[in-house]
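Participant: Structure for this input, please:
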Amino acid sequence: MSILKLDQTINVLNDMNSTKESWNVVVRVLRLWFVQDFMKQKIPFSLEMVLQDEQGVRIHASVRRTLIYKFQSQIYEGHVYSIQSFSVTSNLGSYRTTKHAYKINFQYGTKLNAFLSAGEVDNAVISIEFAKVKFFRDNIYVQNCIDCTRVEYNVLTEEALLLKKRMLETMDSPSQRLSQLCESSKQTHEDEFLHSTARNTIAGLKDCREVNTFIVLVTIKHVVDDNDLWYKVQLRVINDIDSTTFMLFDREASSLLSKSCAEMFESHDKNENLLNEFAEILEKNVLFKVDSKMDKGFRANL
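Facilitator: Got it, this is the predicted structure:
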């Protein structure tokens, strides 16, 4: 789930036209339904909706069949969203749900950001339950658990009201409070790699379509020789059924080889032979912590 930055320009539906695609609207989904395909009854023809902004202006929006899989689990009737990067076309046809001259068509790159709730913006208290707290490069992150984490905005419990009162008295931000968790609560390196982080395989990483972190056990087979890439090391790795390339930047390479990438490539001999440090890691089984990024591959860390 994304959070809309308050400094972004928000357009009103009355201004909507087909001259550009860089619109950013905040709307409530008044009605949401599937249009059935009578020739292929198991597959909907489209996902249709009626949207309304804060001025009460309504517009029709459509998601074509090939994109239903992408948006059907992200948008719900009655909820409020900001919608960006969509196309605008004339509102034609014999059946029109609104009087607006245009309608919205979702594209693959359309961004849909959900609002948790309405209410107070300043000093709002957000309750996050059944989530994971992770430590990465000395920073603290809160990560959701699939189908389990619950997020509530502007909660009015006794604990939330006391927290809001303390915030107003001290002017400290919640993120600063979070970063001051005691050292004893931090995970050890061993716990992070062996117990608390999800495991995956190379094949699973390639099929992954979410932003997540995994532990992967692989065998290092080869170091990719590329003198132009002095700031990183590329390793060809395998497991029982697949192979891929992991990219290590200076921090990770130093951890594995006790030298920075620049130092290693400076000492690379003219006969293109592998350094001793490289040779020592070949054929070794290593646990990597891999950051998987949607549609952008993955990056390995030690």
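Participant: From here on, just use CA atoms for contacts and neighbour counts.
Facilitator: Fine.
Participant: mind checking the end-to-end distance for stretch 111-119?
Facilitator: Length of stretch 111-119, first residue to last, CA to CA, to the nearest Å: 23 Å.
Participant: Could you check how far residue 50 is from residue 34?
Facilitator: Noted for residue 50: a distance of 12 Å to residue 34, by CA to CA.
Participant: neighbour-wise, which of those two wins?
Facilitator: residue 50 (21 against 17; other CA atoms under 10 Å).
Participant: nearest residue to that one other than its sequence neighbours?
Facilitator: Distances taken as CA to CA, 6 or more residues apart in numbering put residue 60 closest to residue 50, at 4.7 Å, once the chain neighbours are dropped.
Participant: My read is that residue 10 contacts residue 16, right?
Facilitator: No. Using CA atoms under 8 Å, residue 10 is not in contact with residue 16; the gap is 11.5 Å.
Participant: These two - which one has more neighbours?
Facilitator: Set residue 10 next to residue 16 and count neighbours by other CA under 10 Å: residue 16 wins out with 20 against 14.
Participant: show me the contacts for the more buried one.
Facilitator: Residues near residue 16 by CA atoms under 8 Å, 6 or more residues apart in numbering: 88, 102.
Participant: Sequence B follows; please return its structure for comparison with A:
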Amino acid sequence: MANSYTLLTDLKAGRCSNTAEVRLLRLWEARNGSRNSRRSGELMSIDMLFVDENTTMMQATIVAARQRRFRQFLKEGSVYSLTGFDVARSNTKYRLSDAAISIRFNDGTLLAKIESTDRTIPMEIFRFRPYNTILGLGNRGEDLPG
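Facilitator: This is a model prediction of the structure:
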């Protein structure tokens, strides 16, 4: 019998005990950029973008205090089984996907790499925008969204 997985679009805010099967698209370290602080350059979190079989993309975060537990297992492009995480509203100032919610690893989170899956989970997701939207973003002197 095949395992039952929750789709990212079915997640609701709060503690989630269901299991999601996701691909890790991107991974990066978020560091404190404050120049006037003794914590300048200090690791704040590891942020990721996950995608599931329905091509739903969602941001996930591991706070610095928990990063040692998970960092060695994280590899871009790999598929994981993810269980026991928190689902929270996305930060509107730092939203990297269209999802209104994001995943937060907690002390009970289990992450297991899946070597082989019968699900088709994309390796990349692209977001197309109309030319005038991109031009408007560029004219504001800000970085273009990835």
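Participant: Now the TM-score, please.
Facilitator: Here the TM-score for the pair of chains, by TM-score structural alignment, normalised by the length of structure 2, is 0.71; 114 aligned residues with a CA RMSD of 1.7 Å.
Participant: From residue 108 of structure 1, how far off is the residue nearest to residue 50 of structure 1?
Facilitator: Plainly put, residue 60 of structure 1 is 18 Å away from residue 108 of structure 1 if you go by CA to CA.
Participant: Can you report how many residues lie near residue 8 of structure 2?
Facilitator: Summarising burial for residue 8 of structure 2: neighbours were counted as other CA under 10 Å, giving 24.
Participant: Also residue 237 of structure 1?
Facilitator: Neighbours of residue 237 of structure 1 (other CA under 10 Å): 23.
Participant: Check which helix or strand it maps to.
Facilitator: Using DSSP states H and E, residue 237 of structure 1 maps to strand 232-238.
Participant: That strand: how far from the chain's middle?
Facilitator: Taking CA atoms, centre = their mean, to the nearest Å, one finds strand 232-238 of structure 1 lying 25 Å from the centre of the chain it belongs to.
Participant: show me where structure 2 has strands.
Facilitator: 14-31, 43-51, 57-63, 79-89, 101-104, 110-114 (DSSP state E).
Participant: need those in a markdown table with distance to residue 71 of structure 2, can you?
Facilitator: As requested, these are exported to a markdown table (distance: least, CA to CA, whole Å):
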| stretch | distance to residue 71 of structure 2 |
| --- | --- |
| strand 14-31 | 10 |
| strand 43-51 | 8 |
| strand 57-63 | 9 |
| strand 79-89 | 13 |
| strand 101-104 | 14 |
| strand 110-114 | 11 |
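Participant: right, and the ones you listed - which one's nearest residue 95 of structure 2?
Facilitator: Taking CA to CA, strand 57-63 is the member of those nearest to residue 95 of structure 2, at 7.8 Å.
Participant: Just want to know which of residue 60 and residue 108 of structure 1 has more residues nearby.
Facilitator: When neighbours are counted by other CA under 10 Å, residue 60 of structure 1 and residue 108 differ, and residue 60 comes out ahead with 22 against 12.
Participant: Next up, the contacts around the more buried one.
Facilitator: Residues near residue 60 of structure 1 by CA under 8 Å, 6+ apart: 48, 49, 50, 51, 91, 96, 97, 98, 100, 102, 103, 104.
Participant: Type out the ChimeraX command that picks the buried ones from those residues.
Facilitator: Restricted to buried positions by 16 or more other CA atoms under 10 Å, the ChimeraX selection for those reads:
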select :48,49,50,51,91,100,102,103,104
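Participant: what two of the contacts of residue 60 of structure 1 are the furthest from one another?
Facilitator: So, those by CA to CA: farthest apart are 48 and 100, at 15.3 Å.
Participant: quick one on the thing from earlier: now tell me what touches the helix or strand that the strand holding residue 237 of structure 1 is followed by from outside.
Facilitator: Going down the chain from strand 232-238 of structure 1, the next helix or strand is strand 243-249, by DSSP H and E. Contact with strand 243-249 of structure 1 is made by 202, 231-238, 261, 298-301, as judged by CA under 8 Å, 6+ apart.
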